[in-house]
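[1] below: sequence and its predicted model.
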Amino acid sequence: MATAYPPQQPAERTWQDTGLSPDERVGALIAAMTLREKVAQLYGIWVGADPEGPGVAPHQTELDNGHDFAEMIKHGLGQITRAFGTNPVDAAEGAAALARTQRDIVAANRFGIPALIHEECLAGFTTWGATAYPVPLSWGATFDPALIHEMATRIGAGMRAVGVHQGLAPVLDVVRDPRWGRVEETIGEDPYLIGVIGSAYVRGLQSTGIIATLKHFAGYSASRAGRNLAPVSMGPREFADVVLPPFEMAVIEGGVRSVMHSYAEVDGIPAAANRALLTDLLRDTWGFGGTVVADYFGISFLQLLHGAAGTLGEAATKALTAGVDVELPGPNAYLTPLMDEIESGRLGEETVDRALRRVLLQKLELGLLDPDWSAVPAGLDPADVALDAPVRGRIDLDPGPDRQLARRIAEEAIVLLKNDGLLPLTRPRSIAVIGPIADDPIALLGCYSFPAHIGVHHPDLPLGVEIPTILESLRAGFADTDVAFAAGCRVSEPGTDGFAEALELAGRSEVVVAVLGDRSGLFGRGTSGEGCDAESLQLPGVQAQLLEALLDGPTPVVLVVDSGRPYALGTGPQRAAAIVQTFFPGEEGGPALARILSGQANPSGRLPVSIPRRPGGQPWTYLSQKLALASEVSNLDPTPAYPFGSGLSYTTFRWSDLRVDGDEVATGGWVGAELTVENTGVRSGVEVVQLYLHDPAAAVTRPVVKLIGFARVSVEPGAAARVRFEVPASVTSFIGPELDRIVEPGRIELRLGASSADIRLVAALDLVGPTLRLDHHRERHCRITVVAR
């Protein structure tokens, strides 16, 4: 029999008794709920989304049909989707409006449960007026997890101030094909680097009380030909050794509280319906205790795109059974279709209760079930939340310290790839700045920064934050220099009409700074970003032709690539005087670049992805077996122009005196390796010492080298530092023939390098003892000490 509405108000509010255990409180609440009230906690509502507007999620215009909010909240509400990142809104006014909405939700449902508010925060809090930080690919280029932890705490503080509870970041996908549009959202092509940096972000964000959300779990970045949402063809060893480790690290070591399933189907099984992934591995093996949320419309896609369900009810059943607790952004499947499945007997209500328990435990952890919970966030005065009252307060989401931090990250992430001595530029008389993105502030941002994500659809509105362009920054940084500009061409259009003006300017200037690359967008509205995949790795439009024309001229060229993915650079590696790579460096990226080019800052970034030598269809990452490299068995050579880990400095370093604690180590033991790094130049600088593993012969084919540790070493001119790695044998483990993780006895090499290809020192060791089988509790890290000398 259907329950009449409204049900009787509960006489006791046991779930608000803070003297009881969380399980007791949540159990009491579940026992008092009707099925409709239970289901209401398992979805969000996208308030303010325009079904007719430009989509910021796949198939948004077809699937987001809106809901009667007042009617829906009578039963309660699990989440509110993107209250700040859907339309431009002043932070204080938005926080006040959200607080009023929360009061309405609490008043409408008989248990007084507020909604959990989630937002995007990939490159900063995705809202109008918030700091636009460098994209995750730049995080990887810093090789500096402590810096990314600091950034995440600043992002979390801003979100907390306006009443947000959950952030949909970080992205832990491992780049397998750089043609994929979402490469800019990743941290790089190495799972260890991604795991370390991503876990630092998780810990930083969650230290502020904001739930971090890992995405996209798992395999999404390995889609065929780099096409968004294309099927993934991957064996279980590659999946376990390459795709899963960053997620495993962030769950077990980072303590993440939420995971978002990916859109991927791996070997025919969509992630949203993959119980082996979402329950058996994530929960039963790794011990994850938080919530699994759907990527937007992902449950509907089981029917619409994958053909893995015949109806929305079947899609809901598959997803809920697999372990997806919350449907986002709205209830397409987790409402009427799900309730129909339960009422027909095809799905037991206990499956709803399982997901509901996780959702309510998370709300309890956030204090949302406590009797003293307040709708007023930390950044507002209660008077600002009064109905029809003007908001007097102001919430600054881009304060000076945040901008300074954004600049520091941008500086550390800039990678100097080539320098024939021209850089740093010392008092040039004239600079020709040429390129279609040099005077475009949006070109410094990734697709999940608010001005690029939403702001571009409101051209009459200010950007919300100050974003000096590269041209403006060079003019400010070289105040005594004649800095002139010509675009030369557009980012992706075919026209070459602007070449003549650009070449004329280049010919009469002392140096050319060619600024080429991407403009990020969504679903074909950019050259990088979600749904903006590339056919080849040639610079978009006619930019490659413009570069070659500039290189043909008499003026030395400093090539600056500002992009969301690595691109082949034509004859640039041979003919450019210098090459600088930056990956969407954020609102302070222009000033950071000017400081690097002028020598006010010394570059220390290292490539998180390899730069290809040619643009053709040779997707390649450094993490490859021997037969994936150049050889006599194929005429195609995938060797990159600049491999993973590459990066130069304005000073020089000498590596020496490698010492290893013996020539063998037990398969369950540790071994120490240390070296001296000396600054032999005249400037202070940072060397990034990278430790790679080489396993010459194993039970299964292994990557030629694999990153197992790294250290940023700051050294003054003429000084030295002693760097020691304590290496556990467990970092040599891999998925063996029986699909279990093993440490295998035999010869290995520890290779210390300035990149994955620039190996400076090598130590050969024998792993001795029995083959060991390891699980997820293994040691994943070297212990590193750096002592100045």
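    Everything's here; your move. Residues are numbered from 1 along each chain as shown.
[2] from now on I want contacts and neighbour counts done on CA atoms only, so please keep to that.
    OK.
[3] all helices of the stretch 1-150 of the chain, in order?
    According to DSSP state H, counting those that start in this stretch, the stretch 1-150 of the chain carries its helices in the segments 22-32, 35-40, 60-63, 69-72, 91-108, 136-142, 145-161.
[4] what angle do the last one and helix 91-108 make?
    Between the axis of helix 145-161 and that of helix 91-108 there is an angle of 60 degrees, by axes from the mean of the first three to the mean of the last three CA atoms, to 10 degrees.
[5] how about CSV for the helices of the stretch 1-150 of the chain, with mean neighbour count added?
    Below are these laid out as CSV (neighbours: other CA atoms under 10 Å):
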stretch, mean neighbour count
helix 22-32, 17
helix 35-40, 21
helix 60-63, 16
helix 69-72, 12
helix 91-108, 21
helix 136-142, 30
helix 145-161, 23
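[6] Leu229 is nearest to which of those?
    Between Leu229 and the helices of the stretch 1-150 of the chain, the shortest separation by CA to CA is 15.0 Å, and it involves helix 60-63.
[7] how about residues contacting the closest one?
    Helix 60-63 is contacted by residues Pro51, Glu52, Gly53, Pro54, Gly55, Phe297, Asn332 when judged by CA atoms under 8 Å, 6 or more residues apart in numbering.
[8] how does it look with 10 Å?
    Counting contacts by CA atoms under 10 Å, 6 or more residues apart in numbering, the residues outside helix 60-63 that touch it are 49-55, 57, 296-297, 300-301, 329-332.
[9] quick check, nearest of the residues you listed to Pro236?
    When the contacts of helix 60-63 are compared for distance to Pro236 (CA to CA), Phe301 comes out closest, at 24.1 Å.
[10] dropping in the other structure now:
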Amino acid sequence: MTASHTSARVEQLIAEMTLAEKVGSLLVARVVTAEGGELWEGRDDQSPVGFGATTELIRERFITHLTLMNPAPVADLARWGSRVRALAAGTRLGIPVSLAADPVHGRDRNAQVAMSGGGFTTLPEPIGLAATHDPDLVRETARMIGAELRAAGLHIALHPMADLATEPRWARIAGTFGESPELAAEMARAYVAGLQESGVAATVKHFPGGGPQRGGHDAHFAEGAHTVYPGGRFEDHLAPFAAAIRAGAVRVMPGYAAPLGLDYDAVGFAFEKRLITDVLRTRLGFDGVVITDFNIVHGMSLPRLGVQLPVRAWGLLDLDPVDRVARLFDAGVDQLGGEDDPSTVLEAVERGLVSEERIDESVRRVLAEKERLGLFDDPAARAAAPEDIPERIATREHLALARRAQAASIVALQGEPVRIEPGTRVYAEGMDPQILARRATVVDDPADADLAILRLVAAYEPGEGMMGQAFHGGSLEYPAAEIVRITQVVRQVPTVIDVMLERPAVLTPFTELPVVMTGTFGVDDDALLDAITGHVDATGRLPFDLPRSMAAVIASREDVPFDTADPLFSFGFGLRWSRIGANAS
């Protein structure tokens, strides 16, 4: 169902809604759960992270879309969702609330843009799904993700990221499907299809592609305010979004960045009518909901954390919030992410900057989506009771699928599988010693070991403040002192090096050492141990080039795939490790 073919029920609701109720439906407020699945009802300055009282949001501000901001245990989340549904049922029109969340199924997710924990099945990062090069497996995995989200009472996924990883320094590569336009399009199509087959609305972001960040700086920060196109490859970045829309994606989130070098205004993507209306809606035929990324109308204060998040209206910081809202609706946006104060939109209407008819157009889309999700007929549809969570989330079947996806994502880069037996003395870094102790004797000194296993994170330069530290950007080369330290371990004992490739790290110094080496993308210790000991096939293939040096990265163009000269390992590389040995492909 599209907004242009809405039902009589939707049209009747619009006719009955006050302007305040309409505006409330176009705001997507941040919320947190209180302990035990209770509603958070404290003041903003008392919230764990700075968000307001749930009852006020729903009953006084008429907000019908909430985004969860803390990884509550799934049973608590189920209790919380039932309380939210009861609140919504008690409003004048009883419009059900749609609940959204950033990714919750990862292992090593960035705390600013995703969550982990809570009891959901643990999967590789999206870049790891791309490393499987298996769209059928990705679709099956996304279908499972959707089923768990609905069981927990969540209706909207703020993913997938369809951005291309063409700028190796960018901090958000782990959330993408890699560097290849073709592979990313295939994976985005499969992921969207799987999510929506489970009854979850997929949100494809960050239109029209947040990958070519100037200098690799992220658009959450002023230094990352722009994407750039020195290679003229804008269409490559658009391709995965086109594929996701063809697969039926019902939500799109534009990015923060303001493009340079294109025939568009140098303003944040969401503010540009020629992108949102002309390209997204007219050219690509998208008629679903366009939701802004968060904090592009107002900034946000997190008093308990001592953090002030700036407005990310790049190119339009001189406009006041009311004028920003007017430009967003003129561009073709429907919902304002992270906004919970209706007064700004109401003032834009009162001043004649946005017509009520234009508001109705967006309300029509968001209500049609609620109807598609089945919320009008049964707001609790597909949600599990707290006591039924074990039968719906992290089930034996789901865990087996996750282990299969993890195994398929592991890329063997160098060497052959090793032998580990109960008496093998193993020195490990970055690994749970209790898990390792099930297979070997754990020792604390490499000099006492028969084997060393070093689990490393891709190199990065720590930023400033809470946000800066959470986004891993900067150089992809390990510090010289770290290389020396690792070399000293290798000289003492046969060594396996595993690198969590949240970005395309420069691994050149490691290839010069006599080590076994793997690249992973968020896998459990057990899954890695199975692969390096030959208990499972290791069949993953790189979803991006691994550069030979930072000089090659700096010389490359941000928007051009595979533009680092003479890569150390190329896209698609992966040794074939089987249960009976190792063979290069």
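    Okay, I see it. Computed from a prediction, not measured in an experiment: that's the story for all the values here.
[11] circling back: which one of the helices of the stretch 1-150 of the first structure lies nearest to Arg427 of the first structure?
    Distances from Arg427 of the first structure to each of the helices of the stretch 1-150 of the first structure were compared by CA to CA, and the smallest falls on helix 136-142, at 28.1 Å.
[12] still on that earlier bit, which of the contacts of helix 60-63 of the first structure are buried?
    For the contacts of helix 60-63 of the first structure, a burial check counting by 16 or more other CA atoms under 10 Å picks out Ala49, Asp50, Gly55, Ala57, Tyr296, Phe297, Ser300, Phe301, Pro329, Gly330, Pro331, Asn332.
[13] now the two most distant members of those residues.
    The widest separation within these (CA to CA) is 20.2 Å, between Asp50 and Phe301.
[14] show me where the stretch 101-250 of the second structure has its helices.
    According to DSSP H, counting those that start in this stretch, the stretch 101-250 of the second structure carries its helices in the segments 126-131, 135-151, 181-197, 234-246.
[15] where in the first structure does the second one fall?
    Using TM-score structural alignment, the residues of the first structure aligned to helix 135-151 of the second structure are 145-161.
[16] how much does the matching stretch stray from the second structure?
    Relative to the second structure, and after both are superposed, stretch 145-161 of the first structure has an average distance of 1.2 Å to its aligned residues, where the measure is mean CA distance after the TM-score superposition for the first structure.
[17] could you give the separation of that stretch from the chain centroid?
    Between the mean C-alpha point of stretch 145-161 of the first structure and the mean C-alpha point of its chain there is a distance of 14 Å (CA atoms, centre = their mean, to the nearest Å).
[18] quick one: the helices in the stretch 351-500 of the first structure?
    Taking DSSP H, counting those that start in this stretch as the criterion, the stretch 351-500 of the first structure carries its helices at 400-413, 450-453, 470-477, 499-507.
[19] out of those, which one sits most buried?
    helix 450-453 (a mean of 26; mean count of other CA atoms under 10 Å).
[20] matching residues in the second structure for it?
    Residues of the second structure matching helix 450-453 of the first structure: none, counting by TM-score structural alignment.
[21] one more: stretch 401-414 of the first structure?
    Here stretch 401-414 of the first structure aligns to the second structure at residues 397-410, judged by TM-score structural alignment.
[22] show me where the stretch 201-350 of the first structure has its strands.
    Across the stretch 201-350 of the first structure, reading from the start of the chain, the strands by DSSP state E, counting those that start in this stretch fall at 211-217, 258-261, 265-266, 269-270, 291-293.
[23] that should have said the stretch 601-750 of the first structure, apologies.
    With strands called from DSSP E, counting those that start in this stretch, the stretch 601-750 of the first structure shows them at 653-660, 664-666, 670-679, 685-694, 706-715, 720-728, 734-735, 741-743, 746-753.
[24] ok, the stretch 401-550 of the second structure next?
    411-414, 425-429, 441-443, 451-457, 495-500, 516-520.
[25] average distance between the first one and the first structure?
    It stands for strand 411-414 of the second structure. In the superposition against the first structure, strand 411-414 of the second structure averages 0.8 Å from its aligned positions (mean CA distance after the TM-score superposition for the first structure).
[26] before we move on, the earlier item: so which of the helices of the stretch 1-150 of the first structure comes closest to Val689 of the first structure?
    Among those, helix 136-142 sits nearest to Val689 of the first structure (CA to CA), with 12.6 Å.
[27] and the closest residue to Val515 of the second structure other than its chain neighbours, how many neighbours?
    In this structure, Val515 of the second structure finds its nearest non-sequential neighbour in Thr495, 5.3 Å apart by CA to CA, 6 or more residues apart in numbering. Using other CA atoms under 10 Å as the criterion, Thr495 of the second structure is surrounded by 27 other residues.
[28] from Asn583 of the second structure, how far off is Thr495 of the second structure?
    When CA to CA, to the nearest Å is the yardstick, Thr495 of the second structure and Asn583 of the second structure sit 20 Å from each other.
[29] trace Ala40 of the first structure over to the second structure, please.
    Correspondence of Ala40 of the first structure to the second structure, assessed by TM-score structural alignment: Gly24.
[30] isn't its match right next to Glu56, touching?
    No: when contacts are counted by CA atoms under 10 Å, Gly24 of the second structure is not listed as touching Glu56 (11.7 Å).
[31] identify the contacts common to the two.
    Counting by CA under 10 Å, 6+ apart, the common neighbours of Gly24 of the second structure and Glu56 are Phe62, Ile63.
[32] related to what we said a few turns ago, of the contacts of helix 60-63 of the first structure, closest to Ser536 of the first structure?
    When those are compared against Ser536 of the first structure (criterion: CA to CA), the nearest one is Ala57, at 24.3 Å.
[33] quick one: stretch 321-337 of the second structure to chain centroid distance?
    With CA atoms, centre = their mean, you get 23 Å for stretch 321-337 of the second structure.
[34] how about stretch 77-96 of the second structure?
    Shown here is stretch 77-96 of the second structure, whose average C-alpha point lies 27 Å from the average C-alpha point of the whole chain (CA atoms, centre = their mean).
[35] could you find the closest non-adjacent residue to the spatially most central residue of the first structure?
    When the first structure is reduced to its mean C-alpha position, the nearest residue by CA atoms, centre = their mean turns out to be Val171, at 3.5 Å. Nearest residue to Val171 of the first structure, sequence neighbours excluded (CA to CA, 6+ apart): Lys215, at 4.8 Å.
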